[in-house]
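Chemist: Quick one: sequence plus predicted model below, questions after.
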Amino acid sequence: MFIQPWDAALDEAEWHSWIAEGHDFGILSVNGLPGRPPVAVPTHFTADTGRLLIHLARPNPVWKAIENDPDVLFTVFGDYAFVPGPWRAQPGVPPTDGVPTSYYTAVQFTCRAHILDDPEAKADLLRRQLVHFQPDGDHAPVEPGLPPYGRMLPGIRGLRLDVIEVQAKFKYDDHKSVEHRTAVAERLAGRGEGLDAPAAHQQRRRLDRVGPWKP
């Protein structure tokens, strides 16, 4: 992932906080088998200390690719918006000469994948995921041999992704002037389509921390 200096995470805590705010869906990318294209799987995940936890259906074709090459990427993205050219035109330049861009946040994990087939290991993974996704505990016990989950465990495989490297990108025009970023954030909030509001929030948050960009 290409990251300009002004798009880089300001510190490790920034992307940790962004993930913890509820960005728990991403794309698992695995090198394809010889002669085949890469395999990409959209899925929810749970972040644990130094690792990501996933489960997928046993028939999923991704397993053979992982067994062939366990070095994978997992990408999470969000808070994205299209910024039209006229919004980015420099002072004194015709609005139609402005160049459009995309705003977004992306966190990419380089990982070593470990497949979990032991029933108790899969049950433990599901329990950890349910703590995150159903914290009220409104679900049956997840135990091998007990319904409803026990009879379903053979139909899934668990995946533990040990994180090797993290790249984080917050692309919100931080190299532009304070006035420009303020105006674009206001336009995003006023347009209010799709993820405009969270994109505007990220731009304002970064503006508060960065201020005028200093190379």
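Modeler: That came through, no problem.
Chemist: Please make it C-alpha for all contacts and neighbour counts, starting now.
Modeler: OK.
Chemist: Quick check: nearest residue in space to the residue positioned nearest the centre of the chain, chain neighbours excluded?
Modeler: Centrality entry for the chain: nearest residue to the mean C-alpha point is residue 76, 1.3 Å, by CA atoms, centre = their mean. Excluding its sequence neighbours, the residue lying closest to residue 76 (CA to CA, 6 or more residues apart in numbering) is residue 26, at 4.3 Å.
Chemist: And here is the other one:
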Amino acid sequence: MYVPAHFNESRPEVLQDLIKQHPFGMLVTHGASGLDANHIPFELNPQQGELGVLTAHVARANPVWQDVASGDEVLVVFRAADAYISPNWYPSKQEFHKQVPTWNYMVVHAYGRISIRDDERFVRGVVARLTRTHEATQPTPWKMTDGPKDYIDTQLKAIVGLEIEITRLIGKSKLSQNREVRDLRSAGEALKAQGDSVIGDAMLACANTKSA
């Protein structure tokens, strides 16, 4: 990924927080069948390893877990948000007419070594943690014990666990940091007005930092 210095985000805690807030990642592999991409919800344990460990599961029918071998390098892409930026939102455009459209976004590339975990105890733990995390906001959170034991056991046998020890994190927050503060703030406010609050808020935070 091309990362100009002004768009670079290298703080591990910031990148790990983005992963936690946006856990639906794209797993990119290069196995026996060539390049492949799978879209999977991940759980991050930042306390494991130097940069954290990602866990997930895939359907047993998905060939990805047989196409790669434990120890292979993989890439997982996490995207927080993206938004089109119109040059009309920049006050400087009205004065000099020297602005062009762009697209802003925040992403993390997590490189790591994958381990295939085809064992019931690991898979049960992955599903339990994912469920606990994403059911937490429900009025009555669903839990695995809500289903009949034989039914849950059958469902667990139909999936395979994945574990990825992160070896490298690369982050890019393209938020018009290379623009004037007034342009940055104006575009951020325009985004918020149309409902793109994630990128809009991030741009306004950058404007406040630059003007401090």
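Modeler: Looks like it arrived, so ask away. What you see is a predicted model, and the numbers here were worked out from it, not measured in a lab.
Chemist: TM-score for these two?
Modeler: Comparison of the two superposed chains (TM-score structural alignment, normalised by the length of the second structure) gives a TM-score of 0.85, and 203 aligned residues with a CA RMSD of 2.4 Å.
Chemist: Can you say which helix or strand has the residue nearest to residue 76 of the first structure in it?
Modeler: Residue 26 of the first structure belongs to strand 25-30 when elements are defined using DSSP states H and E.
Chemist: quick one: the residue nearest to residue 76 of the first structure and residue 73 touch, right?
Modeler: No. With contacts counted by CA atoms under 8 Å, residue 26 of the first structure stays clear of residue 73, the gap being 10.2 Å.
Chemist: got the contact list for the residue nearest to residue 76 of the first structure?
Modeler: 42-45, 74-77 (CA atoms under 8 Å, 6 or more residues apart in numbering).
Chemist: repeat that for 6 Å
Modeler: 42-43, 75-76 (CA atoms under 6 Å, 6 or more residues apart in numbering).
Chemist: The second structure: which residue goes with that one?
Modeler: Using TM-score structural alignment, the partner of residue 26 of the first structure in the second structure is residue 25.
Chemist: what do you get for residue 160 of the first structure?
Modeler: When the second structure is aligned by TM-score structural alignment, residue 160 of the first structure is paired with residue 163.
Chemist: Okay, and residue 160 of the second structure sits in which element?
Modeler: Judged by DSSP H and E, residue 160 of the second structure forms part of strand 159-174.
Chemist: let me fix that: residue 54 of the first structure
Modeler: Using DSSP H and E, the secondary-structure element containing residue 54 of the first structure is strand 51-57.
Chemist: Which residue ranges of the second structure form helices?
Modeler: Assigned by DSSP state H, the helices in the second structure fall at 12-21, 64-67, 91-96, 120-135, 149-157, 181-193, 197-211.
Chemist: Of these, give the one that comes closest to residue 104 of the second structure.
Modeler: helix 197-211 (7.4 Å; CA to CA).
Chemist: List the buried residues in stretch 184-196 of the second structure.
Modeler: 184-192, 196 (16 or more other CA atoms under 10 Å).
Chemist: With adjacent residues omitted, what lies nearest to the counterpart of residue 41 of the first structure in the second structure?
Modeler: The alignment partner of residue 41 of the first structure in the second structure, by TM-score structural alignment, is residue 38. In this structure, residue 38 of the second structure finds its nearest non-sequential neighbour in residue 27, 5.1 Å apart by CA to CA, 6+ apart.
Chemist: And the one you found, how far from residue 76 of the second structure?
Modeler: Remark: distance between residue 27 of the second structure and residue 76 of the second structure (CA to CA, to the nearest Å) = 4 Å.
Chemist: buried ones in stretch 101-118 of the first structure?
Modeler: 101, 103-117.
Chemist: quick one on the thing from earlier: which one's more surrounded, residue 27 and residue 76 of the second structure?
Modeler: residue 76 (24 against 20; other CA atoms under 10 Å).
Chemist: Which part of the second structure matches the strand holding residue 54 of the first structure?
Modeler: The aligned range for strand 51-57 of the first structure is 53-59, by TM-score structural alignment.
Chemist: With the first structure overlaid, report how far stretch 160-171 of the second structure is off on average.
Modeler: Taken over the aligned residues, the distance from stretch 160-171 of the second structure to the first structure averages 0.5 Å (mean CA distance after the TM-score superposition for the first structure).
Chemist: ok, back up a step: now, which of the buried residues of stretch 101-118 of the first structure lie within strands?
Modeler: 101, 103-116 (DSSP state E).
Chemist: Isn't the match of residue 160 of the first structure up against residue 115?
Modeler: Yes. With contacts defined as CA atoms under 6 Å, residue 163 of the second structure counts as touching residue 115 at a distance of 5.1 Å.
Chemist: Now do stretch 111-123 of the first structure: everything it contacts.
Modeler: Under CA under 6 Å, 6+ apart, the answer for stretch 111-123 of the first structure is 70-72, 142, 157-164.
Chemist: Quick one: distance of that stretch to the chain centre.
Modeler: Its chain's C-alpha centre and that of stretch 111-123 of the first structure lie 21 Å apart, by CA atoms, centre = their mean, to the nearest Å.
Chemist: what about it, start to end distance?
Modeler: End to end - CA to CA - stretch 111-123 of the first structure spans 22 Å.
Chemist: Please report how far residue 161 of the first structure lies from residue 105 of the first structure.
Modeler: 21 Å.
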